[in-house]
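S.K.: Based on what follows, work out the 3D shape:
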Amino acid sequence: MEQTSKIALVTGGSRGLGKDMVLQLAKKGLGVLLTYKNSQEEALSVVSQIQQAGGRAAALRLDTGDIKNFDQFFVAVKRTLKEVFAADHFDYLVNNAGIGYQAPVGEVSEAAFDELVNVHFKGVYFLTQKALPMLHDGGGIINISSGLARFSMPGYSAYASQKGAIEVFTRYLAKELGVRGIKANVVAPGAIETDFGGGHVRDNEQVNQFVRNVTALGRAGLPEDIGGVVAFLCTEEARWINGQRIEVSGGMNI
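M.R.: So this is what the prediction gives:
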């Protein structure tokens, strides 16, 4: 495994899409600091897998919807960077952590809406803000959106609206941080077979069949379809990609 001084901070990196992102980043030689909310054992297993392959990794707990604890989190980030990576900055921020939610507009509760806002938009906004002093000039930010921000499916209005906000936010990051050479891009997965949202796409055959029928490549996505794209955006080869939305959906609803 090629070694490099580059480091990525990936939220929600213990399982699903985030886990594959972390593993693909490590394969490219980046050090990875991943976060988890509840899955400590799984997070430590990912760290061990990377270390056994000769890479550098560490895991920290973070609830991305609990904005008041972000200052404390970055104290831990600073300590971990020094202890594990012999560094005081990182190069890439991947805002991946999220929660699933589905309900018709008429049934969305205010509590559920607020939780979605905190995790998918407010949390991403202020975590990114807090990260900026520790992000190297010339680095990058990758925000994870959804195909649902482009096409509409009943039941996802609250979730998809937050992803739409993230896409606008990303363009502003690209514009404002360009003076520091920091790129900001969106990766928008289509329907993916993971345990996200209760494994809805993976375990419900009717849903899976629907996804296959509306996807040009004829199947639902897998985590390994996404991680490599995120990892690519954290390389020098992607240095001129900025302010872009890259949908990785196999051609859903085209």
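S.K.: For the rest of this, base every contact and every neighbour count on C-alpha atoms.
M.R.: Noted.
S.K.: so where's the longest helix in this protein?
M.R.: Assignment by DSSP state H gives helix 157-177 as the longest helix of the chain.
S.K.: Could you tell me how far the helix or strand hosting residue 24 lies from the centre of the chain?
M.R.: According to DSSP states H and E, residue 24 maps onto helix 16-27. Distance of helix 16-27 from the chain centroid (CA atoms, centre = their mean, to the nearest Å) equals 10 Å.
S.K.: Enumerate every residue touching the residue nearest to residue 211 when sequence neighbours are not counted.
M.R.: Distances taken as CA to CA, 6 or more residues apart in numbering put residue 220 closest to residue 211, at 5.9 Å, once the chain neighbours are dropped. Residue 220 is in contact with 190-193, 201, 208, 211-212, 250, counting by CA atoms under 8 Å, 6 or more residues apart in numbering.
S.K.: got it, and residue 65?
M.R.: 115, 118-120, 122-123 are the contacts of residue 65 under CA under 8 Å, 6+ apart.
S.K.: Let's see that with 10 Å instead.
M.R.: By CA atoms under 10 Å, 6 or more residues apart in numbering, the contact list for residue 65 reads 97-98, 114-124, 127.
S.K.: in the protein, which spans are strands?
M.R.: Ranges of strands in the chain, per DSSP state E, are 7-10, 31-36, 57-61, 90-95, 135-144, 183-189, 245-248.
S.K.: For the longest one, which helices and strands make contact with it?
M.R.: What it means is strand 135-144. If contacts are counted by 3 or more CA pairs under 10 Å, 6 or more residues apart in numbering; DSSP states H and E, strand 135-144 sits against strand 7-10, strand 90-95, helix 123-131, helix 157-177, strand 183-189, helix 227-233, strand 245-248.
S.K.: Most neighbours among the contacts of residue 65, which one?
M.R.: residue 120 (29 neighbours; other CA atoms under 10 Å).
S.K.: Another for comparison:
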Amino acid sequence: MRVAIVTGASSGIGQSAAVQLAARGAGVVLTYHRNEAGALDTVARIEKDGGTAVALPLDVADATAFPAFRDAVAAALRERWDRDTVDALVNNAGFAEAVPFPDMTPDRFDRLVHGLFKGPYFLTQTLLPLLADGAAVVNVTSNSALSTQVEPGYSVYAAAKGALAVATRYLAKELSPRGIRVNAVAPGPTRTRLADDAFERFPEVIAPIAARTALGRVGEPDDIGMVVAMLAGDEGRWITAQHLEVAGGYGL
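M.R.: Down below sits the predicted model:
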């Protein structure tokens, strides 16, 4: 059985990716930060359909916790799946925060960069001994790092996501001798809990976003989760170093 790690899988894109990977026959180690109930719901959904999953706590902004997390993953692999490696790592956990440039502070800057770039980068490094040869890494970025539709307040968020996209290409080269593929998925506006449930709190923004999207709606978590699962699985075996926008033609 293949096994995948999905960070930030208590809701939204991460939850969808975990469920989609399980539907394709993978065991899943999924993480949560504050939303343990959501993580347990993800586990329940996977187990209801006959899959296997384990939920572990992780703050991707705290790199000092990564070695202990690696040990917890290794223990779960042995106990649940009787193996010592994983076949996929999905770096999905993150957050969004709009901060106008005049209001940006070094502390807020560091929080964004640590959570969105430094965290995934060093988590991948920490988990490298557990990645099987031929494994896949999928980084979830944002089309804010690609789009010409620039929104005020997201300069650091978009820059951090852009940094992760650039690192994706370099890691794809560095890890290729082991057959490890590294790709990134860049979602457009997607109905998730990001930015404190922005779509729930401000439903009036949905219609204008849909109007700016070629396919006429905002994204749903499964729109992204299915692509993540594809890149992490056999369907993506000849794809590496790519930054794939999954946004329904947002901004066309």
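S.K.: Switch the strands of structure 1 over to CSV; also include mean neighbour count and distance to residue 80 of structure 1.
M.R.: Shown next, in CSV, are the strands of structure 1 (neighbours: other CA atoms under 10 Å; distance: least, CA to CA, whole Å):
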stretch, mean neighbour count, distance to residue 80 of structure 1
strand 7-10, 26, 11
strand 31-36, 26, 8
strand 57-61, 22, 8
strand 90-95, 26, 11
strand 135-144, 23, 15
strand 183-189, 26, 24
strand 245-248, 19, 31
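S.K.: now the ones you listed as TSV including distance to residue 168 of structure 1?
M.R.: Converted to TSV, these look like this (distance: least, CA to CA, whole Å):
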stretch	distance to residue 168 of structure 1
strand 7-10	21
strand 31-36	24
strand 57-61	28
strand 90-95	14
strand 135-144	11
strand 183-189	10
strand 245-248	10
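S.K.: quick one: contacts for the alignment partner in structure 2 of residue 58 of structure 1?
M.R.: Correspondence of residue 58 of structure 1 to structure 2, assessed by TM-score structural alignment: residue 54. Contacts for residue 54 of structure 2 (CA under 10 Å, 6+ apart) come out as 5, 27-31, 39-40, 42-44, 46, 73, 76-77, 80.
S.K.: didn't residue 170 of structure 2 look like it was pressed against residue 181?
M.R.: No: using CA atoms under 10 Å as the test, residue 170 of structure 2 is too far from residue 181 to be in contact (11.0 Å).
S.K.: overlap in contacts of those two?
M.R.: Shared contacts of residue 170 of structure 2 and residue 181, counting by CA under 10 Å, 6+ apart, come down to residue 241.
S.K.: From residue 19 of structure 1, how far off is the residue nearest to the spatial centre of structure 1?
M.R.: The residue lying closest to the centre of structure 1 (CA atoms, centre = their mean) is residue 96, at 1.8 Å. As for residue 96 of structure 1, its distance to residue 19 of structure 1 is 10 Å (criterion: CA to CA, to the nearest Å).
S.K.: and for the two, which residues touch both?
M.R.: 10-13.
S.K.: residues near the counterpart of residue 223 of structure 1 in structure 2, how many?
M.R.: The alignment partner of residue 223 of structure 1 in structure 2, by TM-score structural alignment, is residue 221. If you count neighbours by other CA under 10 Å, residue 221 of structure 2 ends up with 18.
S.K.: do residue 174 of structure 1 as well
M.R.: 21.
S.K.: swap in residue 234 of structure 2?
M.R.: Using other CA under 10 Å, residue 234 of structure 2 has 11 neighbouring residues.
S.K.: After alignment, which residue of structure 1 pairs with it?
M.R.: Residue correspondence to structure 1 (TM-score structural alignment): residue 234 of structure 2 is matched to residue 236.
S.K.: Same check on residue 193 of structure 2?
M.R.: In structure 1, residue 193 of structure 2 lands on residue 195 (TM-score structural alignment).
S.K.: ok, now residue 131 of structure 2?
M.R.: Residue 131 of structure 2 maps onto residue 135 in structure 1, by TM-score structural alignment.
S.K.: Likewise for residue 112 of structure 2?
M.R.: Here residue 112 of structure 2 is matched to residue 116 in structure 1, going by TM-score structural alignment.
S.K.: Next: residue 101 of structure 2.
M.R.: Match for residue 101 of structure 2 (TM-score structural alignment): residue 105.
S.K.: Pretty sure its match sits against residue 160.
M.R.: No: using CA under 10 Å, residue 105 of structure 1 is not in contact with residue 160; the gap is 11.8 Å.
S.K.: These two: which has the busier surroundings?
M.R.: Between residue 105 of structure 1 and residue 160, residue 160 has the larger neighbour count (other CA under 10 Å), namely 24 against 12.
S.K.: Distance check, that one against residue 102 of structure 1.
M.R.: On the measure of CA to CA, residue 160 of structure 1 and residue 102 of structure 1 end up 10 Å apart.
S.K.: which residues do these two both contact?
M.R.: Shared contacts of residue 160 of structure 1 and residue 102, counting by CA under 10 Å, 6+ apart, come down to residue 153.
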